[in-house]
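Chemist: No sequence on hand, only this structure:
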């Protein structure tokens, strides 16, 4: 439900708001009048609001999901949000966390990063080693490499063009794409 404020700040009307609604301290009637559906859960629950929303998206059959406003604030929430994306039910989904500057997602076999020359791309092994890592379109190419969770070898690579391709043979690889910010 916390994403509701972010949607409204962007002048977007949410179709569905899911959660305990604890972060919504304003009158919800205008949103209801615009067609927003509220699915309220108890405040004392075993899931975060994002987990409930992902479960609902799975039930509705969505395959492409972009989650905004889930990368900052509290470290425990951020790590929990990342961990949610490792759910095996999401293994064939295109699901990304995006705050406008950084985009974060998991690679299970092949992934593509779209950006600009100079954007940073970090490859972080998640939950164990990642084998057979191959990259194209990055300054420091990897070819059939092993990335270990206790090493930082995959941090802060740079895109050499508008597309970078990452491929792995085994493991789970967290990709963090930090967009180059320029002032015009």
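Modeler: Sure, I can see it. All values derive from a computational prediction rather than experimental measurement.
Chemist: CA only for contacts and neighbour counts going forward, please
Modeler: Noted.
Chemist: Show me the contact partners of the helix or strand where residue 30 lies.
Modeler: Here residue 30 sits within helix 29-33, counting by DSSP states H and E. Where contact means CA atoms under 8 Å, 6 or more residues apart in numbering, the residues beyond helix 29-33 that reach it are 13, 38.
Chemist: And the very next helix or strand once past that helix, what does it pack against?
Modeler: The C-terminal neighbour of helix 29-33 among helices and strands, as given by DSSP H and E, is strand 37-40. Here strand 37-40 touches strand 16-19, going by 3 or more CA pairs under 8 Å, 6 or more residues apart in numbering; DSSP states H and E.
Chemist: Which other helices and strands does the strand it packs on contact?
Modeler: Judged by 3+ CA pairs under 8 Å, 6+ apart, the packing partners of strand 16-19 are strand 37-40, helix 49-60.
Chemist: Just list the residues touching residue 125, thanks.
Modeler: Applying CA under 8 Å, 6+ apart, the residues near residue 125 are 147, 148, 149, 171, 172, 173, 174.
Chemist: quick check, nearest of those to residue 4?
Modeler: residue 174 (26.7 Å; CA to CA).
Chemist: okay, pairing it with this:
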């Protein structure tokens, strides 16, 4: 595993907030219209990937001019979303972490599919998270330590049918050896009371969602 992070900029909700997530040593990947966002903000993506059906011919030319590499595919004859193609490439690079930016937006089907993509990174044992202006989403299957930050709440939702043995320390609403099943809302809107908190579980896959209004 390498020491660098890879940031994937997809074509969902993006804004100036997204720029603040970029560190100098990060590898930047533009996904379809996310590529245009990067080049129009002065960045040269290491890779621009997708079918580019959400940009005009002039905008695609701008992407091609300012990207280090471009991987374009047919918008109809493909089996994967642009974001899954980009994540697959990123996982092959074996980075220290992958951050999905612009993976949430007005298309709920795409947003939910991108949350499900966290499973691919979990299986590859590469840390991965989705970030937008108000949320940070991770998927875990063992333990996680979280620190107090600018997010006001932390929610837990099962992505597998059942998650067992959930134990929380450092939270306003602790849990001990609890079980969450699809449809349960017990884990919504918890609050970190200590400087750090721990989340552990025995089995299943658990979404950990930090949020602020």
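Modeler: Received the coordinates, thanks. What you see is a predicted model; the values in this text were computed from it and never measured.
Chemist: Tell me how the two chains score on TM-score.
Modeler: The TM-score (TM-score structural alignment, normalised by the length of the first structure) is 0.86; 180 aligned residues with a CA RMSD of 2.2 Å.
Chemist: circling back to that earlier point, looking at the second structure, which of the contacts of residue 125 of the first structure hold up?
Modeler: Conservation of the contacts of residue 125 of the first structure in the second structure, assessed by both residues aligned by TM-score structural alignment, their matches' CA atoms under 8 Å: retained contacts are 147, 148, 149, 171, 172, 173, 174.
Chemist: The fifth one -> the second structure?
Modeler: When you say that, I think you mean residue 172 of the first structure. By TM-score structural alignment, residue 172 of the first structure lines up with residue 205 in the second structure.
Chemist: Could you report the distance from the residue nearest to its match when sequence neighbours are not counted to residue 41 of the second structure?
Modeler: Nearest residue to residue 205 of the second structure, sequence neighbours excluded (CA to CA, 6 or more residues apart in numbering): residue 141, at 4.8 Å. Using CA to CA, to the nearest Å, we find residue 141 of the second structure at a distance of 36 Å from residue 41 of the second structure.
Chemist: When the two are compared, which one has more neighbours?
Modeler: Comparing residue 141 of the second structure with residue 41 by neighbour count (other CA atoms under 10 Å), the higher total belongs to residue 141, at 18 against 10.
Chemist: Now which residue in the first structure aligns to that one?
Modeler: In the first structure, residue 141 of the second structure lands on residue 108 (TM-score structural alignment).
Chemist: Distance check, that match against residue 173 of the first structure.
Modeler: Counting by CA to CA - residue 108 of the first structure and residue 173 of the first structure are separated by 7 Å.
Chemist: How about the contacts made by the most centrally placed residue in the second structure?
Modeler: For the second structure, the residue nearest the mean C-alpha position is residue 130 (2.0 Å; CA atoms, centre = their mean). Residue 130 of the second structure makes contacts with 99, 100, 101, 103, 115, 136, 137, 138, as judged by CA under 8 Å, 6+ apart.
Chemist: among these, which are in helices?
Modeler: In helices, defined here by DSSP state H, the members of those are residue 115.
Chemist: Which one of the contacts of residue 130 of the second structure is nearest to residue 213 of the second structure?
Modeler: Using CA to CA, the contacts of residue 130 of the second structure come closest to residue 213 of the second structure at residue 136, 12.5 Å.
Chemist: Next up, the contacts around the match of residue 172 of the first structure.
Modeler: 139, 140, 141, 158, 159, 160, 162, 163.
Chemist: Now with 6 Å, please.
Modeler: By CA atoms under 6 Å, 6 or more residues apart in numbering, the residues touching residue 205 of the second structure are 140, 141, 159, 160.
Chemist: For ChimeraX, what selects the buried ones among those?
Modeler: Buried residues among these (16 or more other CA atoms under 10 Å), as a ChimeraX selection:
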select :140,141,159
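Chemist: Against residue 167 of the second structure, how distant is residue 202 of the second structure?
Modeler: 9 Å.
Chemist: Check residue 180 of the second structure too.
Modeler: For residue 180 of the second structure relative to residue 167 of the second structure (CA to CA), the value is 11 Å.
Chemist: With residue 30 of the second structure instead?
Modeler: For residue 30 of the second structure relative to residue 167 of the second structure (CA to CA), the value is 38 Å.
Chemist: the more surrounded of these two?
Modeler: residue 30 (31 against 17).
Chemist: for that one, helix, strand, or coil?
Modeler: The three-state label given to residue 30 of the second structure by DSSP: H, G, I helix; E, B strand; the rest coil is strand.
Chemist: was I right about it contacting residue 9?
Modeler: Yes - Residue 30 of the second structure is within contact range of residue 9, at 4.9 Å (criterion: CA atoms under 6 Å).
Chemist: What distance do you get for the residue with the largest distance to the centre of the second structure to residue 156 of the second structure?
Modeler: Within the second structure, residue 58 marks the point farthest from the mean C-alpha position, 29.0 Å out by CA atoms, centre = their mean. According to CA to CA, residue 58 of the second structure and residue 156 of the second structure sit 43 Å apart.
Chemist: Many thanks, we can stop here.
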